[in-house]
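Peer 1: next input, structure requested:
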Amino acid sequence: MKILVLHGPNLNMLGTREPEIYGSLTLDDINAALSQLALDLGIEIECFQTNSEGRLVDRIQSAAGLFDGILINPAAYTHTSIAIRDAIAAAALPAVEVHLSNIHNREKFRTKSYIAPMAIGQICGFGADSYLLGLRAIFNHIKK
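Peer 2: All right, here's what the predicted structure looks like:
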């Protein structure tokens, strides 16, 4: 089993960007924890971060046939990107949406997700553990 892990815009700034909201772990820390969990589960992951909506769409589109599922934190694109939503729908792979913060307990504009209707589930508000919970969820979903 191989899972594509996608990190959206500004997540490369984790550790220094608003740590009171996003925590003090860096993206490298999160990727290392995901890699360890993947090893424990006996699966492969590939992690990719970009600030570009188009590059996220390209990676999602190219995932079909190469990956069994997608774990995605679309970050700010959650609330704006119909293109990412449509790419996930077209890829026809199970996807889990994750967020470090609870997007439903923040500014009103952050509560709408264009991605959630295309995902098998959404996990938010648990900091870096959201990613680990998401990886376990997609693993269990695909394994069934």
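Peer 1: CA atoms for contacts and neighbours, from now on please.
Peer 2: Fine.
Peer 1: just the endpoints, please. Distance across stretch 110-122?
Peer 2: Using CA to CA, to the nearest Å, the end-to-end distance of stretch 110-122 comes to 14 Å.
Peer 1: pull the residues that contact it.
Peer 2: Contacts to stretch 110-122, defined as CA atoms under 8 Å, 6 or more residues apart in numbering, come from residues 78-82, 84-85, 88-89, 94-98, 103-105, 134.
Peer 1: mind redoing it with 6 Å?
Peer 2: With CA atoms under 6 Å, 6 or more residues apart in numbering as the test, stretch 110-122 has contacts from 78-79, 85, 95-98, 103-104.
Peer 1: among those residues, which are located in helices?
Peer 2: By the criterion of DSSP state H, membership of the contacts of stretch 110-122 in helices covers R85.
Peer 1: the nearest residue to I21 once chain neighbours are set aside and T80, how far apart?
Peer 2: Distances taken as CA to CA, 6 or more residues apart in numbering put S101 closest to I21, at 6.5 Å, once the chain neighbours are dropped. Distance, S101 to T80, using CA to CA: 17 Å.
Peer 1: could you also give me the structure for this second sequence? I'd like to compare it with the first:
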Amino acid sequence: MDAILIINGPNLDMLGIRQPEVYGYDTLADVEALCQRTAEEENVSIDFRQSDSEAEIMGWIKKGRATTSGLILNPAGFTSTSIAILDALLIYDRPIIEVHISPLFRRDEFRHLSYPSKAASAKIEGFGIRGYEFALRKLAEWARG
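Peer 2: This next block holds a predicted model:
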């Protein structure tokens, strides 16, 4: 069974509370449950994580090279700021799908830049938490070859 690493960046632990007009009322637990159901349907396992720490996220990405066949990353607040996460992603030599719950192109101008996109195989944004499901299904398909 292939493992997919799912990393959520800063403040995503506050989904459902923080700006529901932007992110909706689903919680991070709802995202994890959706990913778990999808993983079972796709016959893959997931390693689901969240951190407000850039260093911790970088460590997970680097360690994931040895144990996972794909990565879903919602870099959240690090999207427009972290060259360090981009550098870690460039080391991760497996498919990467960047996911955003809200459409970045409709948000503040400074949010339009995404450093992780430079390393991503694909990017999904604006579909709410369903973006995670779409990404997971695609990574499972790629893992099957």
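Peer 1: TM-score of the superposed pair?
Peer 2: TM-score for the superposed chains, counting by TM-score structural alignment, normalised by the length of the first structure: 0.97, backed by 144 aligned residues with a CA RMSD of 0.8 Å.
Peer 1: related to what we said a few turns ago, buried ones from the contacts of stretch 110-122 of the first structure, can you make that a PyMOL selection?
Peer 2: Selection of buried members from the contacts of stretch 110-122 of the first structure for PyMOL, criterion 16 or more other CA atoms under 10 Å:
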select buried, resi 78+79+85+95+96+97+98+103
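Peer 1: restricted to strands, list the contacts of stretch 110-122 of the first structure.
Peer 2: 95-98 (DSSP state E).
Peer 1: looking at the residues you listed, which is nearest L25 of the first structure?
Peer 2: Among those, V98 lies closest to L25 of the first structure (CA to CA), at 15.7 Å.
Peer 1: quick check, the closest one in contact with I123.
Peer 2: Yes - using CA atoms under 6 Å, V98 of the first structure makes contact with I123 at a distance of 4.8 Å.
Peer 1: all strands of the second structure, in order?
Peer 2: Counting by DSSP E, the second structure has these strands, from start to end: 2-8, 44-50, 70-74, 96-100, 122-125.
Peer 1: returning to what we had before: give the residues shared as contacts by V98 and I123 of the first structure.
Peer 2: With CA under 6 Å, 6+ apart, V98 of the first structure and I123 have common neighbours S130.
Peer 1: so the residue nearest to I21 of the first structure sits against A128, correct?
Peer 2: No - judged on CA under 6 Å, S101 of the first structure makes no contact with A128 at a distance of 9.1 Å.
Peer 1: between these two, who's got more neighbours?
Peer 2: A128 (24 against 19; other CA atoms under 10 Å).
Peer 1: quick one, what contacts the more buried one?
Peer 2: Contacts of A128 of the first structure were listed using CA under 6 Å, 6+ apart, and they are L100.
Peer 1: and the gap between it and A91 of the first structure?
Peer 2: 26 Å.
Peer 1: now F109 of the first structure
Peer 2: 27 Å.
Peer 1: please name the nearest non-neighbouring residue to L37 of the first structure.
Peer 2: L132 (7.3 Å).
Peer 1: same deal with C124 of the first structure?
Peer 2: Nearest non-adjacent residue to C124 of the first structure, counting by CA to CA, 6+ apart: H99, 4.5 Å away.
Peer 1: tell me how many other residues crowd that neighbour.
Peer 2: Using other CA under 10 Å, H99 of the first structure has 24 other residues around it.
Peer 1: picking that back up, of F109 and A91 of the first structure, which one has the most company?
Peer 2: A91 (17 against 11).
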